[in-house]
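Enquirer: Structure here, sequence nowhere to be found:
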């Protein structure tokens, strides 16, 4: 191993980083624990791996031997779903611990357009306080989340419960923990920072110091495990000459940006989470505690390189080992803890690699000159400066409000017809069509496309119409650099995510039936005996999960 293990706050961040830097076999074999009676856990640990689709998890599962392998030996729903069409970081995280779809949480996207915002910049970031900032820079806040999280419900039921979050992204930490938090830390670019006003504790200060030193020192290119060799093939993406598929995830000394695209990024977050467990004595009070952890490196690696190259193979190996080290530390603490691992969304791999694998329809979205020219013609015809105030190639489209007062529905109809004529567009829905649908229930795998969009749509925040691209069309107009693959569609490669429940003594059960991320909160609530009004959420307690009395 390239990095020497050394003690740090009861858990070694250096050890976690060493695991991420050496994707060999995990130090402990995974063994099935004997079945034991299940009481109420003292600590709930909820982990979201950003961009971990079920497709990705299943592709690498045979090579896992650390934390991911252990968690898969609990109750594993591989047909889990972020059921809604808005498969982005913020909406996805908003479903995990609220039990509600974005239509109820109000988190319809990472960003949306609010013409009534009391500032010049009308674009609203999901995790900002729009009353305190103009959007650049923004002030982090949970004000836009319209429903309580499990941690908030726990504290309302018993103020002795602690609600703590650690994440690589601010929006992940905010959406999983909500408003009433004891501590919340997320990566701010150079350090882990908080929006709570709290000064860094000894744990946070030491993790920050160690992380800064790690970035300053850098990490050499990782060695590729044998099982990654089949994915070690180069593909050129876009017109800028970006090559993906053969990278080794090194961090040049001082390169804080590339730190996000490395397994060490997750190692630092897990080290901070473990340090706070010890420092705050989580799980040792008179009421259950909850710790939310958002791991973001998989998302940054996926966006930069796609999810089937050597880079992602290295990331998955590092994540598996880092999670194993984290769980081993929890074992050593002798805490009675329960873990859930899931994801906020999946991703579509880079089209050149998909086409090489036989998926001939895979492509980037194209906005040809003819399409742009017709938009310009509509601008002239309707005498408006901008035909679309905020939107893009797909998803919610927001029209300039002044246009309605001048031209009524004619302008929207003309723009929608233009999108419908685009050869890569599958569906265009008005907000009225969407809202006429009830919030869907039942098996999310069977939902229509319109139902998926309905689960994402909030009447006060969603657009005037919605554009859905065809299957296998990537909504990136100019791919390249560190943005070669993305998500956000209503298709199952973006919706389908693993949902893994693990607790010591669980029997391994692979569940083929569908589940939703909105089902996680009521299942955990049942595990700790917390009553939740079923009419106030969209999810349900998942029967058959040991310890959850549904």
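Expert: Looks like it came in fine. Just so you know, these numbers come straight off a predicted model, no measurement behind them. Numbering: from 1, shown residues only.

Enquirer: all contacts plus neighbour counts: C-alpha atoms, from now on.
Expert: OK.

Enquirer: burial of the nearest residue to residue 465 once chain neighbours are set aside, as a residue count?
Expert: Spatial nearest neighbour of residue 465, excluding adjacent residues (C-alpha to C-alpha, 6 or more residues apart in numbering): residue 430 at 4.2 Å. Neighbourhood size, residue 430 [other C-alpha atoms under 10 Å]: 17.

Enquirer: Likewise for the one 3 residues further on?
Expert: Other residues within reach of residue 433 by the criterion other C-alpha under 10 Å amount to 13.

Enquirer: now swap in residue 266 and tell me
Expert: That count, for residue 266 with other C-alpha under 10 Å as the rule, works out to 30.

Enquirer: which other helices and strands contact the stretch of helix or strand it belongs to?
Expert: Counting by DSSP states H and E, the element that carries residue 266 is helix 263-280. Applying 3 or more C-alpha pairs under 8 Å, 6 or more residues apart in numbering; DSSP states H and E, one finds that helix 263-280 makes contact with helix 13-21, strand 163-167, helix 202-217, strand 289-295, helix 297-305, helix 310-332.

Enquirer: Just put these in TSV and tack on distance to residue 185 and mean neighbour count.
Expert: Output for those, formatted as TSV (distance: least, C-alpha to C-alpha, whole Å; neighbours: other C-alpha atoms under 10 Å):
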stretch	distance to residue 185	mean neighbour count
helix 13-21	16	27
strand 163-167	5	29
helix 202-217	9	18
strand 289-295	10	27
helix 297-305	16	26
helix 310-332	18	24
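
Enquirer: Same list (those) but as TSV, adding distance to residue 381.
Expert: Formatted as TSV, these follow (distance: least, C-alpha to C-alpha, whole Å):
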stretch	distance to residue 381
helix 13-21	57
strand 163-167	48
helix 202-217	54
strand 289-295	48
helix 297-305	38
helix 310-332	48
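
Enquirer: Relative to residue 227, which of those is closest?
Expert: helix 310-332 (8.4 Å; C-alpha to C-alpha).

Enquirer: ok, which stretches of the stretch 51-200 of the chain are helices?
Expert: Secondary structure of the stretch 51-200 of the chain (DSSP state H, counting those that start in this stretch): helices located at 54-60, 67-72, 89-96, 102-105, 150-157, 170-177.

Enquirer: out of those helices, nearest to residue 309?
Expert: Residue 309 lies closest, by C-alpha to C-alpha, to one member of the helices of the stretch 51-200 of the chain: helix 54-60, at 11.2 Å.

Enquirer: here's the one I want to compare it with:
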């Protein structure tokens, strides 16, 4: 071969190399993998309250190397799990995406947010735990839009212990959504997605990790005396275990013994539930080869154990602190895994929450903080009394009272020719006059003109979906939250408009993101809009959010 021929061949090879098409992800500056990590019931201040004991590679890494939106708020009510997961990934609100609560009414009947009787369980014998799908979600998610933008070449997967936390973020077009079945301790799906579990899920389930993790027992990471961000472990704020409360809500907790009496679902209320979720997420990345293809892939990962722990133990419990310290360690391990598997700087990671949480009511009282129980049982008595007095005992015009809302029986009201507006006003007046802790009771169709603060008005409007939401919204005084009886309040809950329920963490880290902090108000609906801008996709079909452009790294 002559020198001239060699040079020609080399030139042709170089030309082919230069002209070869880059991957779609590279052409558009997209990351190889997007991971959303939703921590159920994580209040914004946990990032700082527990920071002294965080390891370097977990939350501290996100805080130091990511872009931290310090003032992210939920812009609707009620602040519940299903709505939060939907709103983060759709950039929308219940008024548009239709997920009006964990439970709501649809076609005049009560329904669970992801309930779908048209599908069957996959991975366990058919039953309610697997009859789930995203059909009740009326809009696309950012994962859907990524699939559409790549002509469905991108892979998207949802993973969580809670069904709704896996299904709603992953959206309608996902390659798979997987959640935990308590009876078997295995991850399952439904025929909405596929007719058989993929081999990697079967392999993961075969390990029986739920039993393995619970067999360890929940022991505190440190000496209990050193948990200075929490109350003493033994107190009246937490819900004991056992049918009669005979097992103290203290550490260490014999989860192996508890598993035998209360079932494998116990893992939900331990930090092991978060560990299990991270392990399942890694299995999904390996099994589906996420981040390895030509297109950007998407993993929607939700950590639900924090919510169960919070509900049982509250916001100032040793158990809550220990759960977050363990979550931090698991997060550090997971980020290190992503560095090696996908490549540091090649993935985009988002930390946020679906809602936050109030403090335990007895805790508040002991520390002279305003707030008491808004008694839902008394609310219903007041409502029924008004109806019985004005319409008679057999009127049956009220379907329910939940989600801080009064639900009318529309068909019954229409058939009786009842003046709806008059009935609404009479009930509202009675609730405000007779139910302690009610700041406002407002007919849903009169919110626009109601003399209430704009921040509350906006949240009601955004949270109201006709046919799925109630006809009257009840707004508690700050510090008050719904409780169904006079029993001593244990643990905590969430749902109202106040900052303790609606101020959530939001950190972006990775490809396309600069380091920094932002203190202006951002909304939960801005997350999907920001991702759409970064991924060069269309916004989800109901998105009302705006990109947080301050987070974007300078373009080359």
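Expert: Yep, that arrived. If you're wondering where the values come from, they're calculated on a predicted model, not measured in any experiment.

Enquirer: What would you report as the TM-score here?
Expert: TM-score of the superposed chains, computed with TM-score structural alignment, normalised by the length of the first structure, equals 0.82; 496 aligned residues with a C-alpha RMSD of 3.0 Å.

Enquirer: quick one on the thing from earlier: show me what the residue nearest to residue 465 of the first structure lines up with in the second structure.
Expert: With TM-score structural alignment as the criterion, the equivalent of residue 430 of the first structure in the second structure is residue 443.

Enquirer: you'd agree its match is up against residue 424?
Expert: Yes. In this structure residue 443 of the second structure lies within contact range of residue 424 using C-alpha atoms under 8 Å: 6.1 Å.

Enquirer: quick one: common contacting residues for those two?
Expert: Listed contacts common to residue 443 of the second structure and residue 424 are 471, 472; contacts here mean C-alpha atoms under 8 Å, 6 or more residues apart in numbering.

Enquirer: residue ranges of the helices in the stretch 351-500 of the first structure, please?
Expert: Here the stretch 351-500 of the first structure has its helices, by DSSP H, counting those that start in this stretch, at 351-356, 369-382, 401-407, 409-420, 431-435, 449-454, 492-495.

Enquirer: Once aligned, what mean separation remains between the longest one and the second structure?
Expert: Going back to what we said before, that points to helix 369-382 of the first structure. Following the fit onto the second structure, the mean deviation recorded for helix 369-382 of the first structure is 4.9 Å by mean C-alpha distance after the TM-score superposition for the first structure.

Enquirer: contact partners of that helix?
Expert: Outside helix 369-382 of the first structure, the residues that reach it (C-alpha under 8 Å, 6+ apart) are 385, 386, 387, 407, 411, 414, 415, 418, 422.

Enquirer: Could you identify the most distant pair in those residues?
Expert: Maximum pairwise distance among these (C-alpha to C-alpha): 23.6 Å, between 407 and 422.

Enquirer: Aligned to residue 95 of the first structure, what sits in the second structure?
Expert: Using TM-score structural alignment, the equivalent of residue 95 of the first structure in the second structure is residue 87.

Enquirer: who touches that match in this structure?
Expert: Contacts of residue 87 of the second structure by C-alpha under 8 Å, 6+ apart are 93, 94, 97, 524, 525.

Enquirer: Of those residues, which ones are shared with the first structure?
Expert: Retained in the first structure: 93, 94, 97, 524, 525, out of these (criterion both residues aligned by TM-score structural alignment, their matches' C-alpha atoms under 8 Å).

Enquirer: The helices of the stretch 351-500 of the first structure: which one's closest to residue 533 of the first structure?
Expert: Per C-alpha to C-alpha, nearest to residue 533 of the first structure of those: helix 449-454, 22.2 Å.

Enquirer: In the second structure, point out the residues matching that closest one.
Expert: Mapping helix 449-454 of the first structure onto the second structure (TM-score structural alignment) gives residues 456-461.

Enquirer: Near residue 412 of the second structure, how many residues? Count them for me, please.
Expert: Residue 412 of the second structure has 15 nearby residues by other C-alpha under 10 Å.

Enquirer: What separation is there between it and residue 392 of the second structure?
Expert: Remark: distance between residue 412 of the second structure and residue 392 of the second structure (C-alpha to C-alpha, to the nearest Å) = 13 Å.

Enquirer: can you check residue 45 of the second structure too?
Expert: Per C-alpha to C-alpha, residue 45 of the second structure is found 50 Å from residue 392 of the second structure.

Enquirer: ok so, going back, kindly present the kept ones among the contacts of residue 87 of the second structure as a markdown table, with separate columns for distance to residue 17 of the second structure and neighbour count.
Expert: Formatted as a markdown table, those follow (distance: C-alpha to C-alpha, whole Å; neighbours: other C-alpha atoms under 10 Å):
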| residue | distance to residue 17 of the second structure | neighbour count |
| --- | --- | --- |
| 93 | 47 | 31 |
| 94 | 50 | 28 |
| 97 | 46 | 24 |
| 524 | 43 | 31 |
| 525 | 42 | 27 |
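
Enquirer: what's the farthest-apart pair in these?
Expert: Counting by C-alpha to C-alpha, the most remote pair of these is 97 and 524, 13.7 Å apart.

Enquirer: tell me which of the kept ones among the contacts of residue 87 of the second structure is nearest to residue 5 of the second structure?
Expert: Looking across these and measuring by C-alpha to C-alpha, the closest to residue 5 of the second structure is residue 525, at 60.5 Å.

Enquirer: Could you check how far the aligned partner of residue 303 of the second structure in the first structure is from residue 93 of the first structure?
Expert: When the first structure is aligned by TM-score structural alignment, residue 303 of the second structure is paired with residue 295. Taking C-alpha to C-alpha as the measure, residue 295 of the first structure falls 12 Å from residue 93 of the first structure.
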